[in-house]
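**Student:** output the structure for:
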Amino acid sequence: MTVVLTERGPRDPARRSPLGLLVTPLLLAAACAALWLYLRGQDLDSIESRSINRDVITEQLLEHLRLVAASTGLVIAIALPLGVLLTRPGLGVLGTPLLMLANIGQAVPSIGVLVLLAVTVGVGFQEALIALVLVSVLPVLRNTMVGLRGVDRALIDAGRGMGLTRTAVLFRVELPLAVPVMMAGLRVALILNVSSATLATFTNAGGLGGLISTGIALNRTSILLTGSVLTAVLALACDWLVGLAERYLRPRGL
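**Tutor:** Below is the predicted model:
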């Protein structure tokens, strides 16, 4: 039993293989290089040159990253503690109805939340940030609760039997064992944030959605392709980073 818990063996070679960890970044770099070569081979007109130059792309990419980073940070700060609280014995009765509400709320389209907030609250960075949090908080909350509820009760009782307090059992037994499920929810939330942030351009919050909407409005394929490829690359890069964190946060032996 000791060997199983301390040795990964051949079950997860990508965790220790540098080559396995570099596949995704190399593919993303190749996609960016292919986009650059495509744009260099095009005879860009004045409109395209003004829309996809270095300054504009950098500005919109940074706006997009600010939206994603701020909304994801708020989601983690809200959903993780709330998910933990709703699995504790005193508040467990509220967990099931809120989990059902989270499952229903996941079906609400992102554009609907953005438009509703724009009409009722206004437009701008803060309004788009609220919409992104509302859209992406649900998978993190749901997976936190599901992950903690899925921990074997025998392991919790064993920890208590060893003299650990409830808080120690939570941080040393329950949360480590729930990491894979919790990180899966965070990956979903990040991808939702990156994709939904493209819609923030319609609420005057900036982001790569500006390139996409400009390309559609002006029928410029090069502008549309630039915004779409960069958004996809950013989403996959975020997913890879969370997956990398999961490899090193999950307990050995899982």
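
**Student:** make it CA atoms for all contacts and neighbour counts henceforth
**Tutor:** Fine.

**Student:** list the buried residues of the longest helix anywhere in the chain.
**Tutor:** Using DSSP state H to define each element, the chain has its longest helix at helix 54-85. By neighbour count on 16 or more other Cα atoms under 10 Å, the buried set for helix 54-85 is 56-57, 60-61, 63-69, 71-72, 74-76, 79-80, 83-85.

**Student:** then stretch 113-124?
**Tutor:** Neighbour-count burial for stretch 113-124 flags 113, 114, 115, 117, 118, 122, 123, 124 (criterion: 16+ other Cα under 10 Å).

**Student:** now the second one, what's its secondary structure?
**Tutor:** Classification of residue 114 by DSSP: H, G, I helix; E, B strand; the rest coil places it in helix.

**Student:** need the contact list for it.
**Tutor:** When contacts are counted by Cα atoms under 8 Å, 6 or more residues apart in numbering, residue 114 touches 127, 128, 131, 199, 200, 203.

**Student:** make JSON lines out of these and add neighbour count, distance to residue 168 and secondary structure.
**Tutor:** Putting these into JSON lines (neighbours: other Cα atoms under 10 Å; distance: Cα to Cα, whole Å; DSSP: H, G, I helix; E, B strand; the rest coil) gives the following:
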{"residue": "127", "neighbour count": "18", "distance to residue 168": "38", "secondary structure": "helix"}
{"residue": "128", "neighbour count": "29", "distance to residue 168": "38", "secondary structure": "helix"}
{"residue": "131", "neighbour count": "24", "distance to residue 168": "35", "secondary structure": "helix"}
{"residue": "199", "neighbour count": "24", "distance to residue 168": "42", "secondary structure": "helix"}
{"residue": "200", "neighbour count": "29", "distance to residue 168": "41", "secondary structure": "helix"}
{"residue": "203", "neighbour count": "18", "distance to residue 168": "45", "secondary structure": "helix"}
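
**Student:** which pair in these has the greatest spatial separation?
**Tutor:** With distances taken as Cα to Cα, the most widely separated pair in these is 127 and 199, at 12.1 Å.

**Student:** one more, so I can put them side by side:
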Amino acid sequence: MNLLSYLLDPANWPGGGKIIDLLLQHLTYTAAAVVIGALIAIPVGILIGHTGRGSFLVIGTSNAARAIPTLGLLVLVVVLLGTGIEKIVPVLAILALPAILTATAAGIGGADREAVHAARAIGLTETQIVAQVEWPLALPLVISGLRSATLQVVATATVAAFAAGGGLGRLLISGQRQNDYPQMFAGAALIAGLAIVLDVLLSGVGWLAGRTTRARRAVDRAVLQAEQDTDTPSRSEALT
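**Tutor:** As a prediction, the model looks like this:
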């Protein structure tokens, strides 16, 4: 049995319910869930990281989300509310919350304290400190959290097919029902390939953000050093 036969058959790619359609559905589920998760988790993470309060919320949210049975929750949502992307995506967004929230809070809270103190010393407001100092320094870690969340949602979105949803998981379900192993192999390969592609793309974005952050830190250190060098003669003159 040729496990690649389903992937190599051009008839299985275009059209409704075929590979391209299911791939777009899977991407839609993933993108919508991660965006919703980010819109909730990033502001909360910034607030927690900047103020240093509410760390229990990060731990509690992470533990609670990991304890949720995804398939059971999806089936419950379908039974109570019916099928459709607007029903499936919020469940997947819950899974994206912990990684983004934890990464954002850690990134903001772990920003260079010298840069933060210098920003306060020159009179920046707390909002300006977050926007101009802490957020740029935390961005690589935030992207890492988005990356983890995306990979988790891509994998879990496969379960949406069991809850009468769409996505590449339908290839696994249909293949299992029909004992069509090439179709099941195609679904598994496409899901793994999609996860790898998204991981590489987000890794590249994270690398660029990290490079920008390192350059920004170097500039900030140079500015601080220049200010210290300027203040030192002034103090010496004042003493004399």
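
**Student:** circling back: tell me which of the buried residues of stretch 113-124 of the first structure is nearest to residue 250 of the first structure?
**Tutor:** In terms of Cα to Cα, no member of these lies closer to residue 250 of the first structure than residue 113, at 33.8 Å.

**Student:** that closest one matches what in the second structure?
**Tutor:** Mapped onto the second structure by TM-score structural alignment, residue 113 of the first structure lines up with residue 73.

**Student:** what's the spacing between the most centrally placed residue in the second structure and residue 58 of the second structure?
**Tutor:** Central residue of the second structure (Cα atoms, centre = their mean): residue 146, 1.5 Å from the mean position. Residue 146 of the second structure sits 15 Å away from residue 58 of the second structure when distances are taken as Cα to Cα, to the nearest Å.

**Student:** then residue 142 of the second structure?
**Tutor:** 14 Å.

**Student:** just residue 19 of the second structure next, same as before
**Tutor:** On the measure of Cα to Cα, residue 19 of the second structure and residue 58 of the second structure end up 38 Å apart.

**Student:** comparing residue 142 and residue 58 of the second structure, which residue is more hemmed in?
**Tutor:** residue 142 (28 against 23; other Cα atoms under 10 Å).

**Student:** mind giving me the packing neighbours of the strand or helix carrying residue 137 of the second structure?
**Tutor:** Per DSSP states H and E, residue 137 of the second structure falls inside helix 135-156. If you count contacts as 3 or more Cα pairs under 8 Å, 6 or more residues apart in numbering; DSSP states H and E, helix 135-156 of the second structure packs onto helix 19-51, helix 85-109, helix 181-239.

**Student:** name the next helix or strand downstream of it, please.
**Tutor:** The helix or strand immediately downstream of helix 135-156 of the second structure is helix 169-178, counting by DSSP H and E.

**Student:** aligned partner of residue 237 of the first structure in the second structure?
**Tutor:** In the second structure, residue 237 of the first structure lands on residue 197 (TM-score structural alignment).

**Student:** its match: neighbour count?
**Tutor:** By the measure other Cα under 10 Å, the count of residues near residue 197 of the second structure is 12.

**Student:** which residues sit in contact with it?
**Tutor:** Per Cα under 8 Å, 6+ apart, neighbours of residue 197 of the second structure: none.

**Student:** tell me how many other residues surround residue 175 of the first structure.
**Tutor:** Neighbours of residue 175 of the first structure (other Cα under 10 Å): 19.

**Student:** show the contacting residues for it.
**Tutor:** Contacts for residue 175 of the first structure (Cα under 8 Å, 6+ apart) come out as residue 148.

**Student:** how far away is it from residue 24 of the first structure?
**Tutor:** In terms of Cα to Cα, residue 175 of the first structure sits 28 Å off from residue 24 of the first structure.

**Student:** repeat that for residue 206 of the first structure.
**Tutor:** Plainly put, residue 206 of the first structure is 27 Å away from residue 24 of the first structure if you go by Cα to Cα.

**Student:** so which of those two has more stuff around it?
**Tutor:** Neighbour tally, residue 206 of the first structure and residue 24, criterion other Cα under 10 Å: the higher count belongs to residue 206, 25 against 16.

**Student:** distance of the aligned residue in the second structure for residue 166 of the first structure from residue 227 of the second structure?
**Tutor:** In the second structure, the residue equivalent to residue 166 of the first structure is residue 126, according to TM-score structural alignment. For residue 126 of the second structure, the distance to residue 227 of the second structure equals 22 Å [Cα to Cα].

**Student:** now do residue 97 of the second structure
**Tutor:** Counting by Cα to Cα, the gap from residue 97 of the second structure to residue 227 of the second structure is 41 Å.

**Student:** so between the two, which is more surrounded?
**Tutor:** Between residue 97 of the second structure and residue 227, residue 97 has the larger neighbour count (other Cα under 10 Å), namely 27 against 11.

**Student:** the more buried one - nearest residue in space that isn't next to it in sequence?
**Tutor:** Using Cα to Cα, 6 or more residues apart in numbering and skipping the chain neighbours, the partner closest in space to residue 97 of the second structure is residue 37 (5.0 Å).
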